[in-house]
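Q: sequence first, predicted coordinates after that:
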Amino acid sequence: MITIDPEPISVRIPAAMKMTGISRSRLFELLRAGEIDSVKLGTSRLILVESLRLFLEKLQSEQQTARSA
């Protein structure tokens, strides 16, 4: 029996925007800066979901550290 993980490992830009609430232009800024990882498949840009998760966790951690300082 094959089981499929319901959470995708990559998403296109519109889905990444919905998942995170980050605007399209800000996502592209983060991609250019290397803050979020992606791959190209033909003409499509796929954002790695784990990369989104790690970015947001890092952002949260930095903000908590700034608040406690």
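A: All right, it came through fine. Numbering: from 1, shown residues only.
Q: hey, let's count contacts and neighbours off CA atoms from now on
A: Will do.
Q: so who does the residue sitting nearest the centre point of the chain touch?
A: The centroid of the chain falls nearest to residue 52 when counting by C-alpha atoms, centre = their mean (2.3 Å). With contact set as C-alpha atoms under 8 Å, 6 or more residues apart in numbering, residue 52 has these partners: 16, 20, 36, 37.
Q: take this one as well and set it beside the first:
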Amino acid sequence: MFESELLTPSEVSDILKINYRKVLDMILLGDISAVKIGRQYRIEKCDLLDYLKNNKIQRMA
């Protein structure tokens, strides 16, 4: 059915080990893509993985 799992901001905060409010701020700033369903946000797992990949710090030589 769906290829990508939907995560709640709370689940994302647990995965990233950051505050729930920080996840909401990241959504509102457009740092992480999210879908708003009614009054709730959902983040596709693939969007979270893209965020992590795009914000990876490369090791300096």
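A: That came through, no problem. In this text, all values refer to a predicted model and were calculated from it rather than measured experimentally.
Q: sorry, back to before: buried only: go through the contacts of residue 52 of the first structure for me.
A: 16, 36, 37 (16 or more other C-alpha atoms under 10 Å).
Q: please state the offset of the top helix by length along the first structure from the chain centre?
A: Counting by DSSP state H, the longest helix found in the first structure is helix 49-68. How far helix 49-68 of the first structure lies from its chain's middle: 12 Å, per C-alpha atoms, centre = their mean, to the nearest Å.
Q: what does stretch 13-26 of the second structure give?
A: 8 Å.
Q: state the distance from residue 53 of the first structure to residue 42 of the first structure.
A: 25 Å (C-alpha to C-alpha, to the nearest Å).
Q: ugh, typo on my part, it should be residue 65 of the first structure
A: In terms of C-alpha to C-alpha, residue 65 of the first structure sits 40 Å off from residue 42 of the first structure.
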